[in-house]
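Asker: Okay, sequence plus prediction incoming.
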Amino acid sequence: MCGFVAFVGCEGFRPSSPVISNMLSVISHRGPDDEGTYFSDHVAFGFRRLSILDVTPAGKQPMHSHEGNCTIVFNGEIYNYLELRKELSARGHRFVSDGDTEILLHAYLEWGDECVGRLNGMWAFLIHDRARQRIFGARDRFGMKPLYICEVPEGVLFASEIKSIRASGQYREALDMQVCARFFYESRLDDTQATFYKGIRSIPAACCFEVNTQGRVRTWAYWQLPVNNRVPADPAATFAELFDQSVEIHMRSDVPLGVNLSGGLDSTAILCAIARHRTEQDVSMPIKAFSFQSAEYDESRYIAATLAQTGAQQHILSLGPHELWDSLSRVLWHQDEPVHSITAVVGFHLSALAARHGVKVILNGQGADETLAGYPSYFRDYWYSLLASGSVATALKEINAFVLAHGGSQSRLFAQLIKHCIQTQLGRSARYRKMARRRHLHQFEQNDWFDPQLAHALPETTDFEHAMLDAVLARAVQKDPLPLYLRVEDRNAMAHSVETRLPFLDPRLVKLAFCLPEKWKMRGSWNKFILREAQRDKIPEIVRSRPDKMGFPTPFSRWLRVELYQFVRDIIEDTTFSQAGPFRVESIRRDLERHRNGEIDISGKLFDVIQFHLWQQLDPMTPPKTPASLYG
């Protein structure tokens, strides 16, 4: 896990050392252990190293091939590097390091562009192939590791974080108003390659690309989510075996690792699997588990059961609303763009907690909800799939089982489902979508929080979105919300020089998940049914059979009425608030008071407006200071 930058000049332009130095200076947190640069004619690479595998100088980057034709910068981890090393050695390759960077470089030398299909891991990398006179690069299948690109008159800029491109001196600052409008009106973040900065975009996940000597960029997909594959005879047993294998290779590290532990199914499964593997390896040192707990959302009994089974050593994050709010600007500086909620700030401090306890690698449960159907909204999608396939009786039976466990009215849920079916079928018509979009745009123009001109930046048309469960899950993985959560996860961890690993996004597990019938994801009152069955007798039963879901929630709505009210009010009253954004202060002030009085709940909407204002004030070259009171 590291960070890198690159400048590929065109039309004879040669990048200078000061440009690369400026770009590197703002991502030193991504790699505090070493720095390296590479200059060759029109190509310049810069690298910051966080040593995880092979912490010796042999793993230094940029790394060159033995014959000197290829140079690589690589951010991420190749978990199956030992298996690839064995295969490459049998083909005559010789290695001087024990890490995965050299394995990746030799994989490219052996298999060319096809090397990425053999990798199991998370990655973003660039290779300067002097023999073929090109830059070749790729991102992992799900976009766990970031990579941004910006084409400027002098060439093409690449960076692990947006702030490096902004610090280059080559980029002309400009907001992408369509991205801003989609954020304010539709709460959209990271569901396209566009960023809040016009002209800066992310390289798509599961894609390779090349840049030729003229600076032309060509991108192509090397992988896609599988469909219609053969279902194993015993799906639960197969999933359990693959999951254990995934956790085992995600544990490969030359530095201490830990787990972010909530009381939920995903992090519990990871921690229990680690404990089993460590028992087999006769490792007695307890695993470190990091948790955030609030009185309003008490998960202590679930966590206690997991700690008792694994013997893990828990470290609890205890920060109140004032401390979290005081660090919001610093979180936004590291994130480069707005975030989805105050929960992102909790994640930032969990990474800080891990770093303070000497942990450089954290295993986390990200990706399970999107691939295995973990969100409550997926129940409706499952019922819709049953109804659309003609299984009306089964849909009613499943709704009844849900009501018995979670409460509610079967008739009301079924009526809502019928309405959803009708709306989905109408949505197949381009004419209907256009009419609905016009109606929504008119409603957006009437929103008195914003200048009506902002709504004009929104796209006038929308694509049809399939509502079958598997299609919804595919959209969740590829567009919304997983790309956003991966961005937040990466920046929060790397802000503290910590690497996050995500066992549920092992491609073998994801392939199996998308091969399974929907009944293995949702069944009766249960979401993530396959995971629950796979973890039978492996995790505490109180967690395995838990029907609700929390994660790391905060009572932000109440905080906004009480503890944080004056902080927010002061920001709104500041003259820069109305001057810097498309906001109508009187309307926002009015609704803040209504929220304070309990008449309405605008906590999410107001958080978006306030964080956008704070984010706009940030200087990419200078991170805000962390209040000394936070960490004593």
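Answerer: Great, that's in hand.
Asker: C-alpha from now on. contacts and neighbour counts both.
Answerer: Will do.
Asker: what's the nearest residue to residue 302 if we skip its chain neighbours?
Answerer: Spatial nearest neighbour of residue 302, chain neighbours left out: residue 263 (4.9 Å); criterion: Cα to Cα, 6 or more residues apart in numbering.
Asker: same deal with residue 217?
Answerer: In space, and not counting its chain neighbours, residue 217 is closest to residue 211: 4.6 Å by Cα to Cα, 6+ apart.
Asker: same question, residue 141
Answerer: residue 206 is the one closest to residue 141 (Cα to Cα, 6+ apart), at 3.9 Å.
Asker: wait, doesn't the one you found sit right on residue 145?
Answerer: No - in terms of Cα atoms under 8 Å, residue 206 does not count as a neighbour of residue 145; the distance is 11.0 Å.
Asker: between these two, who's got more neighbours?
Answerer: Remark: of residue 206 and residue 145, residue 145 carries more neighbours, 27 against 20, as counted by other Cα atoms under 10 Å.
Asker: for comparison:
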Amino acid sequence: MCGIVGMFRLAAGQPVDQQLLAAMNQAQFHRGPDEGDQFIDERIGLGHRRLSIIDLAAGQQPMKDESGRFVLIFNGEIYNFPALREELQALGHHFHTRCDTEVILRGHMQWGDACVERLQGMFAYALWDAQEQRLFLARDRLGIKPLFYTTIGDTFYFASELKSLKLLPGLDKTMSPKAIEQYFTLGYIAEPDTIFHSVAKLPPAETLVLSVAAPTPVQATYWRLSFKQQLTLTDEQFQQQLVQELNSAIASHLVTEVPLGSFLSGGVDSSAVVALIAGMSDQPVKTCSIGFDVAAYDETAYAQQVAERYHTQHDSRIVKADDYELIPKLAHFYDEPYADSSALATYRVCELARSKVTVCMSGDGADELLGGYRRYKLLMAEQQVRDRVPAWLRQTVFKPLGKLYPKLDWAPRVLRAKTTFQSLAMDLVEGYLHGISLLKQHQRDALFSDDFKQQLGGYNSLELFRRYEAEFDGDEPLALLQYIDLKTYLVGDILTKVDRASMANSLEVRVPFLDHKFVEWCAKVPTSQKLRAGEGKYVLKKAMEPYLPNDILYRPKMGFRVPLAEWFRGALKQQVNTRLQSELMQQSGLFNMQTIALWLKEHQSGQSDHSTALWTLLMFENFLSQAA
């Protein structure tokens, strides 16, 4: 796992700024503390930081071919590189290393840009062709590894993290209104946007090409997930195939020359990964988990149960539920506003894992692929109502109910029907966005200043979801929501969280559920196998019954939760009051400060629970304070 940076002078007569390139590379030192180097030519500068995983003695980057025509920098892992290497050797290529980097380099020499379609793994890389004066960038199919880029004058820049581009003289750091609206709706900024209107993320499964002859960047999609074809199998056959496909993905992810372990939260997904790894290894699996000193948030007993069953070398650590000292650091780790509070726990578990191993396996992706989130169950129940009740009648009945029904934060969940009534008046996609929004539309209307609303010009994050709705080629409502999540939530929230938290600790995290071949298989699995009788991830749980006990498979999902409501009424009360009403927040011109004051008063008096909104604002203020 590594970090890459680069600059491409599109106009003649401007030498590469070696000092700037070195500073950009150094800003990503944490992504690759083992080695670092640069390649500089008349128009191109490429930098690389290396976390050595395969072929420790060789494999240094930037990597050139013998002629010096091609130069490659690469961040990630290619899991099918042994097979590609054999194929290339049969075609006459001679290798000087045992690493996957050289396979990409020689693959491009053999197959050109189409090489990216053959790669199985997680990656972001840049290939310079000195003869054609041409730069080629590519990002993996699911967006596991990040890539940011911008153009300033006649120079194109790119980097693994935004913090490297922040160093650029002349970078326009004007915030994007669209990005701010996305952040307060979703809790993250979705691809291809960034917080700065002048910087973009290369979306998953896309390439970008530019050259001296054609200096305007051209992007292309090389892979698109299809839900059109659905398998017709028995329950038993689906379960057997799932184990086969997942075993194949996990086996390919085990190649390494450094210590490897696995996260073990005690949930279904990480426990399934550990169980299958244990069946392939003649050595005990190294596992790690963290828990909290508040029982309601602690899953370590379940993790210990799996560890004992598979005789893993297990390490568990308890952290305080008031582990909020990391809050200021998150703005530095993530570069952009980022509101998923579980990033605190993710950082701690990565910190623990890095003390034992260099590579760690994760269960991320299973919920999106196999219908594991509770919201899928709720939305499918709502969709049954939509299918039976005409839209005009739903708007006539449920829209007024949504306005009139009180917001009962204190009540049992069954009585908190306001969001459901509001959602039922909408179609599936709009209702889904409404249901998952951190701040609902009426909250954002109350929060944003009149000036900022004018800047938005009517933009709403629903446009983002509509774009992916138009791309979707399947027929099932659940599959549509999964596709939207794969394009937005998975890459913008989950994978961003894991990449930044792990790389901050110089840890490589591999996600076998997101092997693209397994993803393609899951897209062919019908809804009836993913969600049945209110049970999400049905086929995965049934397939894992021989491997895991029922209290692991069928207990309610917990996840990493943080006691925000308690923090803002207790230890963080003064801090959140001060920071959310600071001069910095007032001068931003983005907010109705009276709304913020009201939310603080209502929350701290116990009248309402505004913890999600307050956390989202606090993380935005942390971003502003570091950007100032």
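Answerer: Thanks, I have it. These numbers come from a predicted model, not from an experiment.
Asker: which outside residues touch stretch 434-454 of structure 1?
Answerer: With contacts defined as Cα atoms under 8 Å, 6 or more residues apart in numbering, stretch 434-454 of structure 1 is touched by 177, 181, 185, 455-456, 458, 460-462, 582-585, 587-588.
Asker: Show me what the lengthiest helix in structure 2 packs onto, helices and strands only.
Answerer: The helix that spans the most residues within structure 2, counting by DSSP state H, is helix 235-253. Secondary-structure packing of helix 235-253 of structure 2 (3 or more Cα pairs under 8 Å, 6 or more residues apart in numbering; DSSP states H and E): helix 268-280, helix 516-523, helix 538-543.
Asker: Structure 1: matching residues for the first one?
Answerer: Counting by TM-score structural alignment, helix 268-280 of structure 2 falls onto residues 265-277 of structure 1.
Asker: what's the average distance of that stretch to structure 2?
Answerer: Superposing on structure 2 places stretch 265-277 of structure 1 at an average distance of 1.0 Å from its equivalents, by mean Cα distance after the TM-score superposition for structure 1.
Asker: Provide the contact partners of that stretch at residue level.
Answerer: So stretch 265-277 of structure 1 is contacted by 244, 247-248, 251, 259-262, 287, 306, 309-310, 363-365, 368, 503, 532, 535, 538-539, 543-544 (Cα under 8 Å, 6+ apart).
Asker: What lines up with residue 528 of structure 1 in structure 2?
Answerer: Aligned partner of residue 528 of structure 1 by TM-score structural alignment: residue 537.
Asker: Now do the contacts for that match.
Answerer: If a contact means Cα under 8 Å, 6+ apart, then residue 537 of structure 2 has 366-367, 370-372, 529-531 as its contacts.
Asker: what's the neighbour count on the closest residue to residue 215 of structure 1 other than its chain neighbours?
Answerer: Once flanking residues are discounted, residue 215 of structure 1 sits nearest to residue 10: 5.1 Å by Cα to Cα, 6+ apart. By other Cα under 10 Å, the residues close to residue 10 of structure 1 number 21.
Asker: all strands for the stretch 51-200 of structure 2, in order.
Answerer: All strands of the stretch 51-200 of structure 2, identified by DSSP state E, counting those that start in this stretch, fall at 63-64, 70-78, 121-129, 134-139, 148-152, 155-159, 199-201.
Asker: Tell me how far the residue nearest to residue 141 of structure 1 lies from residue 459 of structure 1.
Answerer: Distance, residue 206 of structure 1 to residue 459 of structure 1, by Cα to Cα, to the nearest Å: 26 Å.
Asker: same deal with residue 377 of structure 1?
Answerer: Distance from residue 377 of structure 1 to residue 459 of structure 1, by Cα to Cα: 26 Å.
Asker: More neighbours: these two, which one.
Answerer: residue 459 (13 against 9).
Asker: Tell me if the more buried one really is in a strand.
Answerer: No - using DSSP: H, G, I helix; E, B strand; the rest coil, the assignment for residue 459 of structure 1 is coil, not a strand.
Asker: tell me the contacts of the closest residue in space to it that isn't next to it in sequence?
Answerer: Among residues not flanking residue 459 of structure 1 along the chain, residue 178 sits closest, at 7.4 Å (Cα to Cα, 6+ apart). If you count contacts by Cα under 8 Å, 6+ apart, residue 178 of structure 1 has them with 457-459.
Asker: the helices in the stretch 251-400 of structure 1, which residues?
Answerer: Applying DSSP state H, counting those that start in this stretch to the stretch 251-400 of structure 1 gives helices spanning 265-280, 300-310, 321-326, 328-335, 343-356, 368-372, 378-388, 392-406.
Asker: Nearest to residue 69 of structure 1, out of the ones you listed?
Answerer: When these are compared by Cα to Cα, helix 328-335 sits nearest residue 69 of structure 1, at 35.1 Å.
Asker: thinking again about what came up before, could you verify my assumption that the residue nearest to residue 217 of structure 1 touches residue 219?
Answerer: No - the pair residue 211 of structure 1 and residue 219 fails to qualify as a contact (Cα under 8 Å) at a distance of 9.1 Å.
Asker: Which one's more surrounded, the two?
Answerer: Ranked by neighbour count (other Cα under 10 Å), residue 211 of structure 1 and residue 219 place residue 211 first, with 20 against 15.
Asker: quick one: contacts for the aligned residue in structure 2 for the more buried one?
Answerer: Aligned by TM-score structural alignment, residue 211 of structure 1 pairs with residue 210 of structure 2. By Cα under 8 Å, 6+ apart, residue 210 of structure 2 lies in contact with 134-136, 216-218.
Asker: now swap in residue 187 of structure 1 and tell me
Answerer: Per Cα under 8 Å, 6+ apart, neighbours of residue 187 of structure 1: none.
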